[in-house]
Every structure is written in structure tokens, then in C-alpha cells.
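A.B. asks: I'll drop the sequence and a predicted model, then ask my questions.
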Amino acid sequence: MSARRTELLEFAVLGLLHESPMHGYELRKRLNAALGAFRALSYGTLYPCLRALLEKGWITEATGPDAPGTGTAGSKRARIVYELTAEGKERFQELAKAAGPTAWEDDTFDVRFAFFARTEAEVRLRILEGRRSRLEERLANIRATAAKSRERLDAYTAELQRHGLDSTEREVRWLTELISAERNLPQRGASAGTTTTGTPPDTPQE
């Protein structure tokens, strides 16, 4: 796993544990279901990450309620529960404040957006604007390519190109609505965890 993806996974795990303590199975389930970048996440990737976070003192582990075992009928095994430490909360806030170009790339934006409720308003706006600019550049490239190759494309390739254009245009409109909503929020000394987030527009449907 690349250093960038490792940091993104750390951010996601710390963010989920910021909500409540969880055991490994629940963490993996939440990562698979809610965060697109980790839909194929395996325990072989998750547990090394958890061990690294334990070693850094950003999380702790404790034995939670017994869970049904996978061995003989009626057997039970202890379930390890992971919880954020004070240092882990500080690390999460440090990562949440980062708003460089990597925050609005395809493989990171969804994860960052999932934790916007704990992200400062100024950072949210910077990420949204960065993502929109990146997609507007992509739109310009798609349109330029389409104009040059329209006559050479077969019907299916042309349709795929049109689908990509439509999807990108929808996301740009969605981001524009979010940016407008963010700019209209009351400015009340926003800090992560207490920021007024309002109700964002609906996510564009494919």
C-alpha cells in the first residue's frame, strides 16, 4: 500500500473511531459500505493499520462483550474493541485540516467528504472548490477529445464518452450547490466537531 493510501486509511479509521469505539469487523464493514475507496479492503490491510495506530498511541484496544465464536457450537471469543485516544483525536484533526491537491483527487475526495461534519468550514470550502476546479479541467479535456475524435469513434465508445461527460457535469453542478450552501452558512467560529454543517444538497445520482 502506498504512503498516500496508508495515510488515507489512517484518517478514515481515526474518523470512524471518533464517532464511537468499534471492533475490527465493524470497522471493516463501515469502511467497505460507506467509503468507496475501501470497498475491497481486507483484514490483511486493516489489521496492520490498526497495529500501527496502536504503536503510535493514537488508539487503544480493550476486550469488549463476548461475540459468538466460529468454533464449536455455543463457544464464544472475546471481541477486541478499538477506541480513539486524546492523541488520536489530535492526529485526526491535523489530517482533517489538510486541504492540498490530494484532498480532491478521485480516490480521496469521497473519504474526506464523509468526515466534513468534523472538518472546519474554511477547509471544507477549499476542498470543494479544489474538486470542482479539477473536474472542470477534466470536462474541458473530455470535450476537446470528443471534438477531435467524434467521427472516428464507434457508437459504443461514443456513448461511453457521453456518459463520462454527463457524470462529470452532474458532479460539477452538485459541487457548485454545495459551495453555495457553504458560503451561505452562518459564520460562527467554526471548529471541527462543532461546525454548523447545514443540510447539503442531494448527492448526484448516476
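C.D. replies: Alright, I've got the coordinates.

A.B. asks: switch to C-alpha atoms for all contacts and neighbour counts from now on
C.D. replies: Noted.

A.B. asks: quick one, strands of the chain?
C.D. replies: All strands of the chain, identified by DSSP state E, fall at 22-23, 59-68, 76-84.

A.B. asks: nearest to residue 7, of the ones you listed?
C.D. replies: strand 59-68 (14.9 Å; CA to CA).

A.B. asks: from the contact counts, what lies against that closest one?
C.D. replies: helix 43-55, strand 76-84 (3 or more CA pairs under 8 Å, 6 or more residues apart in numbering; DSSP states H and E).

A.B. asks: another structure for you, compare them:
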Amino acid sequence: MSQSINDFVLTDKQLMEFVKVELDFIKNYCADCKPTAFPPILKVLDSRQKLHLISLDVDENFHRSTKRRQVLEEAGTKFYKKYGKNTFPAIVMLSSEAWLKAFNANNMPDNIRQPSDYPDAVEVVVVQAITFANTSILESDCPPRASMGTLKIEARNPYLKLSEMSEPNLYKAGPETTDLLDRFFIGWFQEDVRTKN
């Protein structure tokens, strides 16, 4: 039986709950295992409702790496090669350390630098998920949606201590907001095109 993303339905609430469960998992992992850093984790829920944990060939500075996009694109290509076109990535979720810098909307700087370049930037663990799934069986061609939640890194010594910074929210996916996760889908779609040619 051929399946596609059009066969998969995911409500906004379910997408945000997917991120919330991951935030809770990360908090419990850090409390129980006491790591000093959090490695990036990529999870994919496929169109058959199977959850995949995808290994990323990265070091501890993934959130600063210029190869992040390439790594995610390669992960999408590998996923396609392993599972084929009938197993569509319904939700792609990445959890990783990051720097966060907030700006006042009325006082934005002209030249925005990397968040880690600002002395008042905050270290966080970000959980971001993206989906192309429809929100109901009556809908078709739903625009891509994303959800994100953050945990603030309060301390690293003697181990990583986290506190909740933001609950999962919902927003429109696109190059400005989900560029990194978009790369997974780019790799998947490019491999699909290559196999058809």
C-alpha cells in the first residue's frame, strides 16, 4: 500500500504535544544522567507512525557549525535511501543546544550578528519540529507548520541544569524560521527526484 504525506493527519495540538514530550524527556535525561552538554538529536515520525532516532555525524559544537545544513540534508537523503518514497517523514524534530538573543521589535539593529556574539545572549536547548501533514482529513495541501520550545541552560557545572523557558508554540514554517529542518526535506525530495530520473 502506497502512503504519502496526504494520508497523514496531524493537528496543531498534536504537533505541539510532540515537542512538549521531547522537552520533558530532555529535562528528565539531564536530571538523571547529569551530562555537561546536550548532543543534537534528530527524530523522525514517519507516515506509518514509526519513530526513528537518526544518528548525526557531528561534534559538540553542532550549533556553531557551518556544516549543520549539509548534515541535515544528508540525513534526509539517507532516510529516503533506507525507507523509500512510501515512508514519508511526517514530523522531523531536532533538539540541540543553541544561543538565543531577543530583540525589541521597535528597536531592531540594522546589522544582526550571530546570537552568541551578544553578551546578553542566553544558552538554551531548543526543540523544533516541522510537518507538511494536513490538520484534518478534509484538508489538502496544508502549508508547512512548525513548533518550538526552549529550555534555558542555567548551569553546566557540575552538570547541565535546565529550566523551562518557553512552552511549545505554533508558527508557519519557512526559510526564515525552519531553514535547518527544511534541509532534511530538501535531501529527501532531491533523492526522490534522483530515483525517478
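C.D. replies: Received, thanks. Nothing here was measured: the structure is a model prediction, and the numbers come from that model.

A.B. asks: quick one: TM-score?
C.D. replies: Put the two chains on top of each other and the TM-score (TM-score structural alignment, normalised by the length of the second structure) is 0.24; 82 aligned residues with a CA RMSD of 5.7 Å.

A.B. asks: could you export the strands of the first structure as a markdown table, including distance to residue 129 of the first structure?
C.D. replies: Converted to a markdown table, the strands of the first structure look like this (distance: least, CA to CA, whole Å):
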| stretch | distance to residue 129 of the first structure |
| --- | --- |
| strand 22-23 | 33 |
| strand 59-68 | 32 |
| strand 76-84 | 31 |
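
A.B. asks: any chance of JSON lines for the ones you listed, columns mean neighbour count and distance to residue 49 of the first structure?
C.D. replies: As requested, the strands of the first structure are exported to JSON lines (neighbours: other CA atoms under 10 Å; distance: least, CA to CA, whole Å):
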{"stretch": "strand 22-23", "mean neighbour count": "20", "distance to residue 49 of the first structure": "13"}
{"stretch": "strand 59-68", "mean neighbour count": "15", "distance to residue 49 of the first structure": "11"}
{"stretch": "strand 76-84", "mean neighbour count": "19", "distance to residue 49 of the first structure": "12"}
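
A.B. asks: quick one on the thing from earlier: between the helices and strands packed on strand 59-68 of the first structure, which gets nearest to residue 18 of the first structure?
C.D. replies: Among those, strand 76-84 sits nearest to residue 18 of the first structure (CA to CA), with 6.3 Å.

A.B. asks: can you give me the helices for the first structure?
C.D. replies: Listed in chain order, the helices of the first structure (DSSP state H) span 3-19, 24-34, 43-55, 86-96, 106-114, 121-149, 155-183.

A.B. asks: what is the burial count for residue 175 of the second structure?
C.D. replies: 10 (other CA atoms under 10 Å).

A.B. asks: residue 145 of the second structure versus that one, what's the distance?
C.D. replies: 12 Å (CA to CA, to the nearest Å).

A.B. asks: got it, and residue 21 of the second structure?
C.D. replies: In terms of CA to CA, residue 21 of the second structure sits 18 Å off from residue 145 of the second structure.

A.B. asks: neighbour count: these two, which is higher?
C.D. replies: residue 145 (21 against 11).

A.B. asks: that one against residue 172, yeah?
C.D. replies: Yes. Applying CA atoms under 8 Å, one finds residue 145 of the second structure in contact with residue 172, separated by 4.9 Å.

A.B. asks: which residue ranges form the helices in the second structure?
C.D. replies: Counting by DSSP H, the second structure has helices at residues 12-33, 68-83, 175-196.

A.B. asks: relative to helix 68-83, how tilted is the last one?
C.D. replies: Put simply, helix 175-196 of the second structure runs at 40 degrees to helix 68-83, going by axes from the mean of the first three to the mean of the last three CA atoms, to 10 degrees.
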